[in-house]
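Visitor: test case, fold it:
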Amino acid sequence: MLAPTLIALLAVTATAVPAHAGADPLETDRDTRRVGPGMTLTSFDRLDTAGWLRADLLTVDLTGTRAGRVRAGYLSPGTVSSVEPLSRQAERAGAIAAVNGDFFDIGRTGAPNGPAVANGRLVKSADPGRPSGTAGIGADGLGQIARISLDGEVALPRGRVVGLDRLNTPKVRGIGAYTPEWGARTRAAGTTEVLVVNGRVASISRGPGSGPVPANGFVLVENGGGDLRRLKPGDPVRLRYRPRSSGAKPAFAIGGRQILVEDGRIPALPDPARHPRTAVGFTADRGRMLLMTVDGRQADSSGATLAELARLMREAGAHDALNLDGGGSSTLLAREPGRARPRLENRPSGGAERRVPNGIGLFAAGSGRLAGFSVETVSRRVFPGLTRRLAARGHDEALGPARGAPRWLASRGRIDRNGTYRAPGGARPGPVRITARRGAARGRARLTVLGPPVRIAATRRGPATYTITGYDREGYAAPIVPSDARLAYDPAKVRVERGATALTVTPRAPSASAAVTIGVAGARTTLPVGRTPPPPPVTDPVIVQRGGLAPGRRRFALASAPSPRTLGEIAAARPGLVLLAGGTAAARSVLEARRVPYADVGRRWRTFDREGTRFVLLDASGGTYQAASLRQFRMLRKALAGARRDPSVHSVIVAGYRSGDPKEAALVQRWLSEFRTATGKGAAVLNAGAPAFGASRLDGVRTFDGGGAGWALFGVSPARTPGWLRAEIRPAAL
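Guide: Model prediction:
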């Protein structure tokens, strides 16, 4: 006779996970695209023990040939004491990509804190007490992190020369100078302010002054001392200044704060809090620039500490790196192929771009001659017999805009000269290759033809606008354009307009009650207008009537905190396995006494195979999977990879309590959908402890919510068909 403990372990022989696994962050998504010659944008998501992190990285080759080189330069609103969104600065300068720059005198003058160099010319020096560290490009065309100080002097009458202490800074110690680049904001307070025009003193006053500095002049301010007080109107005064660099002579430079990486090493860094961040760095040969933003203060990205930012930069290849302004200032822009202007790529914590004083711009000049196409569409899925509109943007060799209308080709189905593709009716699901071509220029896209829509839904997007979404038998979804839908309604009660992507539905009278019936390829839905009741809820065919499980299916049960009588009923159904959520010691004893194999759900994470199904049990006892252990994501990914290769595994079922983090749930859904699409094998999620029973399917994945007063008996078929999983819902025994 088998011991009770062995009965419990029959189904739970777990795959071992190394104790050290999960120490590193888990990368969950990565996408890379070209932005210009020698420049790529990589966006990635990570999950670690502190939560989610989303970042964007621009990698720039500074060593390309003159014709194909990307140039880095200084961006600003035009004056030191002004701020504006980075996108305006980039657009005005013609940059194809950019990140925000220095910390600044926020809420006052707007001037950056550190030094700034544009086109080899010093724009401003560091504020008193601020770091002089900068990032930029040397005269040799290579990147550098360098300290830049002010080398300047003021030539006074009778051959006297005094040192210049500050240039275009909001505060001054000693003698400071303001050039026309300062702007119109109030200058630093001082005992003396001298206006010099055409090389001679025009006026002397007590500061602080304000207003624009004349184009042919400058303003001197002295705080303490008496060198300027001796001047008289008409006296000759000359100003000389230049940047002094600890590295190569700077072509451009922008100030920052903490050194993140120095000679490949990370120094001790303060600020343990996670925030949005921006950083710039260079490889050891100085030939590659790395620009990174990390989103923060958001549910799906909490930000990074300075030490974490430093590790991210070093991992990206930085030998030296500098921290730039973060928080609400963090901004990264990048151009898409064929576009004239860059777009916002990161997600600023304030919901929109902050006005900032400067940034790093990246520039690339192309010939404007057509070299290729970027093919875009609102969705890369389409239903049989329906249409999908594609657009081709021409681009040159530098990915800048170029004119040229393409000729369209499709591997199956039809596509017209305007880029409207129609999938063949009755076509088997599968890929379609789309090509846009003109001469030697090419652009390609891949569409997927889904199964016929069995269900459609209308979703409200605005006060009177609705989009239509279709679902095939596997739950794969795709938008449906209004021109592909049949509409039935009373025009006396409602007005309907078909747009390119949405319907506009307006009642003729404010109190009118009406409905619009939408039909697509045999599927129908009703869109209520006014006081019409909503359509009935969707039922999923995974749930069958009692006794509806076909013979020969492998059976297992799911029960949440079952009573002894319910356990008796479960045992009588003779399942091959019971997934027990919230089970007590007494419940386990009942199953062991009846020799029913079981596995506790939600108590610990593990994976095991049972009759051709790979079960992956996840633990969300801390509210999320990550709170319990990050290693279980690696376990899941390994289990799915193994199931792809193993012919004895015909389905994977993930079971546990639902994570309180929607992004975690979406990640599990995506991985299972990718597995289902690649292999055709079954994939499902069982959420224990839900308030009520329910079932749905999305992108090939079945989701079953088990809870309430009852239990569920499942039947699994090894066949790779939409009906591979079925469930009977049984009421709890009283």
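
Visitor: could you use CA atoms for every contact and neighbour count after this?
Guide: Will do.

Visitor: count the residues that sit near the nearest residue to Ala515 once chain neighbours are set aside.
Guide: Excluding its sequence neighbours, the residue lying closest to Ala515 (CA to CA, 6 or more residues apart in numbering) is Pro528, at 4.6 Å. With neighbours defined by other CA atoms under 10 Å, the count for Pro528 comes to 17.

Visitor: now the second one, please; I'll put the structures next to each other:
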Amino acid sequence: MTRHGKRFPAGRPVLTVLAALGTLAGAALTGAAPVAAAPQATRVAPGVTYEELDIPAAKGTAHAHVLRVDLRDPRVRLGLLHPAAVAAREPVSKLANAQGAVAGINGDFFNISEAQHPGVEATGAPVGPAIAEGRTLKAAVPVGQRFGPALPPGTTSEEVLGVGADRRARLDRLVLDGGVRAPEGRLPLGGLNQYALPVGSVGAFTSAWGAASRVRATCGTDTDRAAPCSTDTHEVTVRGGRVVGAADVPGAGAVAAGTTVLIGREAGAQWLRKLAVGERVGVRYRLVAAASRIPYRFALGGYPVLADGRPLPGLDGSVSAVRTAVGVADGGRRVVLLALDGAPAYRTGLTIAEVAGTLRSLGAEDGFSLDGGGSTTIAVREPGAAGATARNHPTDGAERPVANGIGVFSGR
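Guide: Here you go, the predicted structure:
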């Protein structure tokens, strides 16, 4: 383990939780991985502490790195760690240091590979919605186009964890509400800066997307990520409220500020072909929260595992892995960021059911699962250090570049 700049051998945790279990079988049945009273924690910044602990689980001991964040402290806030573009990736520690965070963990699942579509490059863009500093970056891809494990029953790719303008963390669902208006009529917007658009829809790409190719947005279907790319596509560029260009093949390269690129597939492509250069076109979009009327300052995708202190029905209790998750407590005033260690001694990790139980044992009322495996990273800036460094052992041996993450910021 890493602590205060020192590297300790795997298998010798710095801080150990002696969790008294009746039997591991009992823990597996309930989905819980009980955690005893928290060990002594390291103060990272006002309202932010870091600790390490062992979690007995059905398939072996998991080692966890935990950040506790008290949002009641006005000096502390959470925000989205993200590269300069939606379609880009960077390691968590680099993102944290570039944005001045004292700590951070990896975030949403993302478009990591495209083996099924020869010649099409993975974009690195996240699956779910994303909001940074109150600014909408992107909406969610169709459920069938997700990367990551199967969702719990009744959940969608629009699930988010976020913090509102009221400084409270909460779980919610953010739905895209948008449209394109032209003399030919109006059409609902099917996507915003997404690596996958619904079949038959039109999606908008803004300067937030980046320079990655937009071809991937027309590949797969709403139910099959591996389905072939559409052969019926069209792209229209809108600047200053007018059409300034068009093409039948989605392009690449940065989208200029004040410009929107509309991409259609199937019926959406046919609608866009009606638009002529010089024609007036209006594009609007916003993310609508299903549960809260409070504007979000930051939000990112994943999926819920715990609600009101109860694990969601249907959580997987058989597949163990290295995980990253977030717990929300005290009505959103306190947050627990959890990242498991990927060292060989602990690589069996936890099942999703055990993650829900662990978050509950750590005091969370609601819980949210993020990307795991090789993406799992927790970075912390030690007192007096110039920047944050990874505190866990990533399973790949080094930090994996990720699409986004949760940053912990302190005004001290």
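
Visitor: now what about the TM-score between them?
Guide: The TM-score (TM-score structural alignment, normalised by the length of structure 2) is 0.79; 344 aligned residues with a CA RMSD of 2.2 Å.

Visitor: returning to what we had before: shouldn't the residue nearest to Ala515 of structure 1 be in contact with Pro507?
Guide: No - taking contact to mean CA atoms under 8 Å, the distance of 10.4 Å between Pro528 of structure 1 and Pro507 leaves them out of contact.

Visitor: does the residue mapped onto Ala87 of structure 2 from structure 1 sit in a helix, a strand or a coil?
Guide: In structure 1, the residue equivalent to Ala87 of structure 2 is Ser81, according to TM-score structural alignment. Local secondary structure at Ser81 of structure 1 is given as coil here, using DSSP: H, G, I helix; E, B strand; the rest coil.

Visitor: how close does Ser81 of structure 1 get to Thr191 of structure 1?
Guide: Plainly put, Ser81 of structure 1 is 22 Å away from Thr191 of structure 1 if you go by CA to CA, to the nearest Å.

Visitor: more neighbours, those two?
Guide: Set side by side, Ser81 of structure 1 and Thr191 show unequal neighbour counts under other CA under 10 Å, the larger going to Ser81 at 25 against 16.

Visitor: next, count neighbours for the spatially closest residue to that one that is not a sequence neighbour.
Guide: Ranked by CA to CA, 6+ apart and with sequence neighbours excluded, the top spatial neighbour of Ser81 of structure 1 is Ala111, at 4.6 Å. When neighbours are counted by other CA under 10 Å, Ala111 of structure 1 registers 28.

Visitor: now for Ala111 of structure 1: what does it line up with in structure 2?
Guide: Alignment of Ala111 of structure 1 against structure 2 is given by TM-score structural alignment, with Ala125 as its counterpart.

Visitor: what do you get for Ser205 of structure 1?
Guide: Taking TM-score structural alignment, the alignment pairs Ser205 of structure 1 with Ala247 from structure 2.

Visitor: and what of Ala586 of structure 1?
Guide: Aligned partner of Ala586 of structure 1 by TM-score structural alignment: none.

Visitor: surely Glu266 of structure 2 meets Thr233?
Guide: Yes - with contacts defined as CA under 8 Å, Glu266 of structure 2 counts as touching Thr233 at a distance of 6.3 Å.

Visitor: how far away is the counterpart of Gly372 of structure 2 in structure 1 from Leu53 of structure 1?
Guide: Under the alignment by TM-score structural alignment, Gly372 of structure 2 pairs with Gly326 in structure 1. In this structure, Gly326 of structure 1 lies at 15 Å from Leu53 of structure 1, with CA to CA as the measure.

Visitor: and His65 of structure 2, how far from Thr376 of structure 2?
Guide: Distance from His65 of structure 2 to Thr376 of structure 2, counting by CA to CA: 11 Å.

Visitor: between these two, tell me which one has more neighbours.
Guide: Taking His65 of structure 2 and Thr376 together and counting by other CA under 10 Å, Thr376 has the greater number of neighbours (29 against 22).

Visitor: is it true that that one touches Leu340?
Guide: Yes - Thr376 of structure 2 lies in contact with Leu340 (CA under 8 Å); the separation is 7.1 Å.

Visitor: who touches both of these two?
Guide: In terms of CA atoms under 8 Å, 6 or more residues apart in numbering, Thr376 of structure 2 and Leu340 are both contacted by the residues 322-324.

Visitor: could I get those as JSON lines with secondary structure?
Guide: JSON lines is the format used below for the shared contacts of Thr376 and Leu340 of structure 2 (three-state DSSP):
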{"residue": "Val322", "secondary structure": "coil"}
{"residue": "Arg323", "secondary structure": "coil"}
{"residue": "Thr324", "secondary structure": "strand"}
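
Visitor: dump those into a markdown table; add distance to Pro39 of structure 2 and neighbour count as well.
Guide: Output for the shared contacts of Thr376 and Leu340 of structure 2, formatted as a markdown table (distance: CA to CA, whole Å; neighbours: other CA atoms under 10 Å):
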| residue | distance to Pro39 of structure 2 | neighbour count |
| --- | --- | --- |
| Val322 | 22 | 26 |
| Arg323 | 21 | 27 |
| Thr324 | 20 | 27 |
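
Visitor: what lies in contact with the lengthiest strand in structure 1?
Guide: Counting residues, the longest strand in structure 1 under DSSP state E turns out to be strand 143-155. If you take CA under 8 Å, 6+ apart as the criterion, strand 143-155 of structure 1 is touched by 62, 115, 125-126, 132-138, 161-167, 237-248, 281-282, 286-289, 320-322.

Visitor: mind checking which of these are in strands?
Guide: The subset of those located in strands under the criterion DSSP E comprises 133-138, 161-163, 166-167, 238-245, 281-282, 288-289, 320-322.

Visitor: quick one, helices of structure 1?
Guide: 4-9, 86-93, 306-316, 564-572, 585-593, 625-628, 631-645, 662-679 (DSSP state H).
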